[in-house]
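A.B. asks: Predicted model follows, preceded by the sequence.
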Amino acid sequence: SGVFDGGPIEDLSLETWQHVVDVNLTGVFLCTREAFKIMKAQGGGRIINIGSISAQMPRDNASPYATTKHALVGLTKSTALEGREHGISASILHPGNVVIERRAGSTASADAEPM
């Protein structure tokens, strides 16, 4: 989930980098922060973030995306630690390639089984 933008690292603009970070990481942080407040007040809850296999196996020309998904692992683990005493759990799911309309022309393996 999130935005995927990239290219060769030496050609990446700061604007492209910042856009991916803002959507994929800062957006999740803001939602997590507000959900945490609500869950703490109600005595618990569950936060489930959507990561990506790219956190473990980055693709070429995808450094902003892979970086944000890797950082999301740290955010989720930190949230789980802080939430433990309040009955709040946090987990992350790492789907592989998912066939969606906007990626219909991607270079994902034709042999890969869609989720």
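C.D. replies: Looks like it came in fine.
A.B. asks: contacts and neighbour counts: CA atoms only from here.
C.D. replies: Fine.
A.B. asks: number of nearby residues for Pro114?
C.D. replies: 10 (other C-alpha atoms under 10 Å).
A.B. asks: quick one, strands of the protein?
C.D. replies: 45-50, 88-93 (DSSP state E).
A.B. asks: how about those, which one is nearest Phe29?
C.D. replies: Set against Phe29 and scored by C-alpha to C-alpha, the strands of the chain come closest in strand 45-50, at 10.1 Å.
A.B. asks: helices or strands next to that closest one in the packing?
C.D. replies: helix 27-42, strand 88-93 (3 or more C-alpha pairs under 8 Å, 6 or more residues apart in numbering; DSSP states H and E).
A.B. asks: Next, the buried residues of it.
C.D. replies: 45, 47, 49-50 (16 or more other C-alpha atoms under 10 Å).
A.B. asks: With distance to Arg102 added, can I get these in CSV?
C.D. replies: Converted to CSV, the buried residues of strand 45-50 look like this (distance: C-alpha to C-alpha, whole Å):
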residue, distance to Arg102
Gly45, 33
Ile47, 27
Asn49, 21
Ile50, 18
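A.B. asks: try it against this one:
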Amino acid sequence: MSKRFENKTIIVTGGASGIGEACVHLLAREGANVVVADLNEDHAKKTVADVEQSGGKAAAFAVDVSDPKAVEAMVKFAVETFGGLYGAVNNAGIGGPSAPIGDYDIDAWHKVLNVDLHSVFYCMKYELAAIEASGGGSIVNMSSILGTNGFSTAPAYVASKHAVVGMTKSAALEYSKRGIRVNAVGPGFIRTPLLDENLEPEDIEGLVALHPIGRLGKSEEVATLTAFLLSEDASFVTGSYHLVDGGYAAQ
């Protein structure tokens, strides 16, 4: 295993489960000091314990990413704990209810945008300053295959993920000459505990059928692409949106 992130500090929001947890473990194996930021503090601490048991370095931070002051505190914690900040995976998100626009609950709309879109702005606002002060680095914003595609009955989620792609491009233009690369990843439907808990088996099979590769993605597959984009292996890549979707968008 390479050590592309030796002694580099990286924040992963939503780092205690699913794609975020897979990113935490891969980055730690490659030498990063990982801040596992998650709303569920117990799960964050468990992920940290697993990382440390495997010989990695990590620290847990309980955060509501929809609260800008909490996000600011998260970045301060990372800098004070590990002495700087190299990068971040802004991954925390929710799906929201399923309903057409005319029936979509207004409070639910705002909640999804607060968690899936506004939080990415809050994270980058504070991360970018800390990364620049540390000498530069890289950010990956977790969008979705629905960052460019529509999906019936998910208007808030789709709107948020489209906006994350646009904001990523703007941030890349603003910070490229300041030593910071910013990219977005667009996963297809990934087999995570959240998916299994919220969907019936027949619904999951319906999602499988949407992917030409014939299965749902794995969190580890998203983590591999994310780590590449964070690393200096992707030193000429910024302002881009990268799919890991089993052929979903090729149809």
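C.D. replies: Here it is on my side, so go on. Predicted, not measured: the structure shown is a model, and the values here were computed from it.
A.B. asks: How close are the two chains, by TM-score?
C.D. replies: TM-score for the superposed chains, counting by TM-score structural alignment, normalised by the length of structure 1: 0.92, backed by 115 aligned residues with a C-alpha RMSD of 1.4 Å.
A.B. asks: which one of the helices and strands packed on strand 45-50 of structure 1 is the most hemmed in?
C.D. replies: Among those, strand 88-93 has the highest mean neighbour count (mean count of other C-alpha atoms under 10 Å), at a mean of 18.
A.B. asks: Where in structure 2 does that one align, residue-wise?
C.D. replies: Using TM-score structural alignment, the residues of structure 2 aligned to strand 88-93 of structure 1 are 180-185.
A.B. asks: what ranges do the helices span in structure 1?
C.D. replies: 14-21, 27-42, 63-83 (DSSP state H).
A.B. asks: Any chance of the ones you listed in CSV with distance to Thr107 of structure 1 as columns?
C.D. replies: As requested, these are arranged in CSV below (distance: least, C-alpha to C-alpha, whole Å):
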stretch, distance to Thr107 of structure 1
helix 14-21, 20
helix 27-42, 27
helix 63-83, 16
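A.B. asks: rewinding a little: in CSV: the strands of structure 1, plus distance to Thr16 of structure 1.
C.D. replies: Formatted as CSV, the strands of structure 1 follow (distance: least, C-alpha to C-alpha, whole Å):
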stretch, distance to Thr16 of structure 1
strand 45-50, 21
strand 88-93, 25
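A.B. asks: so which of these comes closest to Val99 of structure 1?
C.D. replies: Distances from Val99 of structure 1 to each of the strands of structure 1 were compared using C-alpha to C-alpha; the minimum, 15.5 Å, belongs to strand 45-50.
A.B. asks: how much does that closest one stray from structure 2?
C.D. replies: When structure 2 is overlaid, strand 45-50 of structure 1 sits 0.6 Å from its aligned residues on average, using mean C-alpha distance after the TM-score superposition for structure 1.
A.B. asks: What's the match for Ala78 of structure 2 in structure 1?
C.D. replies: In structure 1, Ala78 of structure 2 lands on no residue (TM-score structural alignment).
A.B. asks: and the helix or strand hosting Ala78 of structure 2 with helix 119-133, angle?
C.D. replies: Assigned by DSSP states H and E, Ala78 of structure 2 belongs to helix 68-82. On the basis of axes from the mean of the first three to the mean of the last three C-alpha atoms, to 10 degrees, helix 68-82 of structure 2 is oriented at 30 degrees to helix 119-133.
A.B. asks: And the next helix or strand along the chain from helix 68-82 of structure 2, what does it pack against?
C.D. replies: Later in the chain than helix 68-82 of structure 2, the nearest helix or strand by DSSP H and E is strand 87-90. In terms of contacts (3+ C-alpha pairs under 8 Å, 6+ apart), strand 87-90 of structure 2 is packed against strand 9-13, helix 119-133, strand 137-142.
A.B. asks: Between strand 180-187 and the last one, find me the angle.
C.D. replies: In this structure, strand 137-142 of structure 2 runs at an angle of 20 degrees to strand 180-187, with the same axes, to 10 degrees as the basis.
A.B. asks: Over in structure 1, find the residue span strand 137-142 of structure 2 aligns onto.
C.D. replies: Under TM-score structural alignment, the match for strand 137-142 of structure 2 is residues 45-50.
A.B. asks: what's the matching stretch in contact with?
C.D. replies: 1, 28, 32, 35, 39, 72, 76, 87-95 (C-alpha atoms under 8 Å, 6 or more residues apart in numbering).
A.B. asks: Could you rerun that using 7 Å?
C.D. replies: Residues from elsewhere that reach stretch 45-50 of structure 1 (C-alpha atoms under 7 Å, 6 or more residues apart in numbering): 1, 39, 87-94.
A.B. asks: Determine which two of those are furthest apart.
C.D. replies: Spanning the widest gap among the contacts of stretch 45-50 of structure 1 are Ser1 and Gly87, at 25.9 Å by C-alpha to C-alpha.
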